[in-house]
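Q: Okay, here's the prediction I keep looking at, along with the sequence it came from:
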Amino acid sequence: MDKLDARPLRCPLPLLEVKLWLRQAQGGQSLTLWLSDAGSRRDVPAYLRRAGHAVVVVEDTPGQLELVITKAP
């Protein structure tokens, strides 16, 4: 499983990093993603779900959001 710590990044950089990962990833491949920026915490999961990818929230605290993303086939 790939990992991306986007906590130091501010919107829209985390979304751009996720899009780059999606381009190179194979269907069914997973990514653990950590976010802290409020805009990214809202926008990244919404974008992924609209695009048909699976998103599982592992941890959602005031300081961070941890997701596991599985690329759609």
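A: Received, thanks. Numbering: from 1, shown residues only.

Q: CA atoms for contacts and neighbours, from now on please.
A: Will do.

Q: Run through who's touching stretch 47-65.
A: For stretch 47-65, the surrounding residues in contact (Cα atoms under 8 Å, 6 or more residues apart in numbering) are 7, 34-37, 41, 45, 66-72.

Q: Out of those residues, list just those in strands.
A: With strands defined by DSSP state E, the entries of those inside them are 34, 35, 66, 67, 68, 69, 70.

Q: Save the contacts of stretch 47-65 as TSV, and put in neighbour count and distance to residue 53 too.
A: Below are those laid out as TSV (neighbours: other Cα atoms under 10 Å; distance: Cα to Cα, whole Å):
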residue	neighbour count	distance to residue 53
7	18	21
34	22	17
35	25	17
36	22	21
37	19	21
41	21	16
45	19	9
66	19	16
67	21	12
68	19	10
69	24	7
70	22	6
71	21	5
72	16	5
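
Q: next, the one to line up against it:
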Amino acid sequence: MNIIDLTAFRCPLPLVKVKLALKQLKSGQKVRVLLSDPGSKQDVPRFLKKVGYHHEIFTLDEYILALEITK
């Protein structure tokens, strides 16, 4: 599983990078995404739910949110 650390980026760049990463995944593959920007921590899960990607949310600490996304 690939891990994409987007904690250094501010909204909307993490959402754009997640969309690009999902295009490269094959069906059944997983990717873990790390987010710290408050806007991205809301926008990325909302986008995944809207388009129907299965994802699990993990809170690593009070600042970092990890998403495990399955295509």
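A: Here it is on my side, so go on. In this text, all values refer to a predicted model and were calculated from it rather than measured experimentally.

Q: quick revisit: how about the contacts of stretch 47-65 of structure 1 in JSON lines, adding distance to residue 57 of structure 1?
A: Compiled in JSON lines, these are given as follows (distance: Cα to Cα, whole Å):
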{"residue": "7", "distance to residue 57 of structure 1": "15"}
{"residue": "34", "distance to residue 57 of structure 1": "10"}
{"residue": "35", "distance to residue 57 of structure 1": "11"}
{"residue": "36", "distance to residue 57 of structure 1": "13"}
{"residue": "37", "distance to residue 57 of structure 1": "16"}
{"residue": "41", "distance to residue 57 of structure 1": "11"}
{"residue": "45", "distance to residue 57 of structure 1": "9"}
{"residue": "66", "distance to residue 57 of structure 1": "6"}
{"residue": "67", "distance to residue 57 of structure 1": "5"}
{"residue": "68", "distance to residue 57 of structure 1": "7"}
{"residue": "69", "distance to residue 57 of structure 1": "9"}
{"residue": "70", "distance to residue 57 of structure 1": "12"}
{"residue": "71", "distance to residue 57 of structure 1": "15"}
{"residue": "72", "distance to residue 57 of structure 1": "17"}
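
Q: residues contacting the closest residue in space to residue 30 of structure 1 that isn't next to it in sequence?
A: On the basis of Cα to Cα, 6 or more residues apart in numbering, the spatially nearest residue to residue 30 of structure 1 that is not a chain neighbour turns out to be residue 70, at 4.3 Å. In this structure, residue 70 of structure 1 makes contact with 27, 28, 29, 30, 31, 53, 54, 55, judged by Cα under 8 Å, 6+ apart.
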